[in-house]
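K.L.:
Predicted model, plus sequence, below.
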Amino acid sequence: MSSTTIDARPAATTEPPLTSLSHGGGCGCKIAPAVLSRILAATPSFPAPADLLVGNETADDAAVYRLNDQQALVATTDFFMPIVDDPQDFGRIAATNAISDVYAMGGRPIMALALVGMPVDRLSPETIGKILSGGAEACANAGIPVAGGHTIDSVEAIYGLVALGLVHPDRIRTNAGARPGDVLVLGKPIGVGILSAALKKGVLDDAGYGRMIDTTTRLNTPGPDLAEIAGVHAMTDVTGFGLAGHALEMARGSGAGVQIDWQAVPLIEGARDLAEGGFITGASGRNWASYGEGVTLASDLTATDRALLTDPQTSGGLMVACDPAALDQVLAVFAAHGFDRAGVIGQVVAAAQPSVQVA
């Protein structure tokens, strides 16, 4: 008489790629600037306390609240859907991106809280754990703990941080302090969104993926040291609204014009070829439509050039407006932190209307 053994274990399942669970990855899923402005216009205003040194008036990177004469609290949050399929890398990128806003204000991060929304019916606890592990790794590299957080069961995978930091009130750097005559310095090459589009289509090679991970997991640690330079007048990080969009925010916040020398803007190797091949995110077009007449391009610039200028950057580089006399100090700080491609990409000029011109 034969017997049959019944295996009561659940059948093995294959988890979907992380990027298949998101309609837009990384900072490419940010709401377009024009739509965001309409949303915020309907938000009730509240009288700001005197100690709120930076609020949302100029779309800056973080809020800053004075604690005392020597310390101000930098508070920000950032989260998004997967830009890569490797869960550890996704966590590292998202956390690095969130912490960047503290550095962009000239602050030093002190701790973080995790924001986690995951489709628990489609991703295993092990995969979700790797995402959180990647975020904790990035925080450890920044010298801060993940001190808590909040989790929900969601349709799309979402991960990010609330990041908190400290800065001396006299060393806060916003996107609103640029002055005519300043030079504009960019810390990282652009093209992340284009590489991510190629990755999602399965055409990004290992070398390209390595370059993408290298730039998106590189912490913007020069920020606090740059803020100590008196000649540094304004600072922001280039993320979801693209280089042109964040330059326009700086121009509007500062009441000035920004001129970008397109030939001087560093690109991630391979980004231009991929853009010419059609690997462009939907956010790029939404960004361009949102700029309105605020951004103008020279007539000899191509559709590919425009795609690169509007390309959403996930965990992008710092953009600094500084007095030309402080340029050597600024470049030396970038170099000391390993940002060897940092360089001058333009200048700030007097203008009747805040605008960005790219030539």
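P.N.:
Perfect, I can see it now.
K.L.:
going forward, measure contacts and count neighbours with C-alpha atoms only.
P.N.:
Will do.
K.L.:
residues contacting P189?
P.N.:
By C-alpha atoms under 8 Å, 6 or more residues apart in numbering, P189 lies in contact with V265, P266, L267, I268, G316, G317, R341, A342.
K.L.:
what about versus this one:
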Amino acid sequence: MTLTTAKRLTQYAHGGGCACKIPPGELEGIVGDLIGSVPITDPAGELLVGLDDGDDAAVVAIQDGLATVLTTDFFTPVVDDPFDWGRIAAANALSDVYAMGGRPVVAVNLLGWPRDVLPLELAAEVLRGGLTVAHEAGCHLAGGHSVDDPEPKYGLAVTGLADPDRLMRNNAGRAGLPLSLTKPLGLGVLNNRHKSTGEVFQQAIDTMTALNRDASRAALEAGVECATDVTGFGLLGHLYKLVRASGVSAVIDAAAVPYLDGARDALRDGFVSGGTRRNLDWVAPHSDLGGIDGDEALLLADAQTSGGLLIVGEIPGAPVIGELVPKGDYAISVR
């Protein structure tokens, strides 16, 4: 852990990373009327996954045995180092394709930059970071779009390919199956501490820049049909969307959930984002949290950036943190 001496990008944005998302309850109110509202004549392909269940990406079947997976994700700086921010934002955007069981093929940049405030050399470093991770993923990064923006923002629009018969969807969960988590939690509180103090947490950077590619492949090989990635709505928020879409409930073993080193210290010292508190407010009415204290509940709702996959099933190296059960009085119970 060191103190950054570079120009602090996080100070030029009101929020950071996926914690700056519009709260889940408000977002559903915005997009609710769009679901199935405008029928398409002569569509180019069958829409397999759309807005209905708030899944990670859109999927369109384009021919027998082949579907396109499309997503976009961008956010304000989550770390001060521009190269690392670019890497994190790219890994986060690619994750939505992996969460659906797809393989990213091509992406384009999305860049907002306060050109009269921050040097363009920093923007070039952000783009270089994104390119580095895209190349690691075997994904072309070709062009994109930029705007002059009061706050810096960066991300990707990604197109991938998938087998339409082997998708991982958030509405395919079945009671009796285990829940596995492929990355530890705690990114939100560590990132918030970084924004507030300038402390650099390499364990958080390493986690956020790690691709979910291998976990996605392992899940497909294991026959997994249901998964989602854990980002701005926290573990509880993304799990709630999954069980609601699947018509089941979930039981979480709080002691089995992994956390990054320093996460509990950051929570203890008060580095909790507004996004995390809004996540908890959203899921609490649908959850039995009586088995844990308020701090543990905040960690489970912690707004992650470029988090891991939440898999309905088991894969090597990913701890089992709970299971799906028949639908009950609560969508989620934590013990």
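P.N.:
Great, that's in hand. All of these numbers come straight from a predicted model, not from anything done at the bench.
K.L.:
ok, so of the contacts of P189 of the first structure, who is nearest G240 of the first structure?
P.N.:
G240 of the first structure lies nearest to G316 out of the contacts of P189 of the first structure, by C-alpha to C-alpha, at 8.6 Å.
K.L.:
Please identify the residue in the second structure that aligns with that closest one.
P.N.:
Here G316 of the first structure is matched to G307 in the second structure, going by TM-score structural alignment.
K.L.:
Its match: neighbour count?
P.N.:
For G307 of the second structure, the count of nearby residues is 32 (other C-alpha atoms under 10 Å).
K.L.:
Wait, a strand at it?
P.N.:
No: G307 of the second structure is assigned coil when assessed by DSSP: H, G, I helix; E, B strand; the rest coil, not a strand.
K.L.:
thought it was touching T228?
P.N.:
No: using C-alpha atoms under 8 Å, G307 of the second structure makes no contact with T228, being 10.3 Å away.
K.L.:
Map R174 of the second structure onto the first structure.
P.N.:
When the first structure is aligned by TM-score structural alignment, R174 of the second structure is paired with R179.
K.L.:
And the strands in the stretch 201-335 of the second structure, which stretches?
P.N.:
Assigned by DSSP state E, counting those that start in this stretch, the strands in the stretch 201-335 of the second structure fall at 227-229, 248-252, 287-288, 309-312, 320-326, 332-334.
K.L.:
Could you dump those strands into CSV and include distance to T182 of the second structure?
P.N.:
Formatted as CSV, those follow (distance: least, C-alpha to C-alpha, whole Å):
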stretch, distance to T182 of the second structure
strand 227-229, 9
strand 248-252, 15
strand 287-288, 23
strand 309-312, 5
strand 320-326, 9
strand 332-334, 19
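K.L.:
of all those strands, which lies closest to D33 of the second structure?
P.N.:
Nearest to D33 of the second structure, of all the strands of the stretch 201-335 of the second structure, is strand 227-229, at 23.4 Å by C-alpha to C-alpha.
K.L.:
The closest one packs against which elements?
P.N.:
The contact analysis (3 or more C-alpha pairs under 8 Å, 6 or more residues apart in numbering; DSSP states H and E) places strand 227-229 of the second structure against helix 82-99, helix 234-246, strand 309-312.
K.L.:
Ok, which of these comes nearest L211 of the second structure?
P.N.:
Of those, nearest to L211 of the second structure by C-alpha to C-alpha is helix 82-99, at 5.8 Å.
K.L.:
what span of the first structure lines up against the closest one?
P.N.:
Helix 82-99 of the second structure lines up with residues 87-104 of the first structure when matched by TM-score structural alignment.
K.L.:
and that stretch, how far from the second structure on average?
P.N.:
On superposition with the second structure, the mean distance recorded for stretch 87-104 of the first structure (mean C-alpha distance after the TM-score superposition for the first structure) is 0.3 Å.
K.L.:
How far away from the center of its chain is that stretch?
P.N.:
From the chain centre to the centre of stretch 87-104 of the first structure is a distance of 8 Å (C-alpha atoms, centre = their mean, to the nearest Å).
K.L.:
Let's have the strands of the stretch 201-335 of the second structure in TSV, adding mean neighbour count.
P.N.:
Below are the strands of the stretch 201-335 of the second structure laid out as TSV (neighbours: other C-alpha atoms under 10 Å):
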stretch	mean neighbour count
strand 227-229	30
strand 248-252	23
strand 287-288	18
strand 309-312	28
strand 320-326	20
strand 332-334	22
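K.L.:
Which one, of those, ends up nearest to A19 of the second structure?
P.N.:
Closest approach to A19 of the second structure among these (C-alpha to C-alpha): strand 227-229, 14.6 Å.
K.L.:
where exactly do the helices run in the stretch 51-200 of the first structure?
P.N.:
87-104, 125-141, 192-200 (DSSP state H, counting those that start in this stretch).
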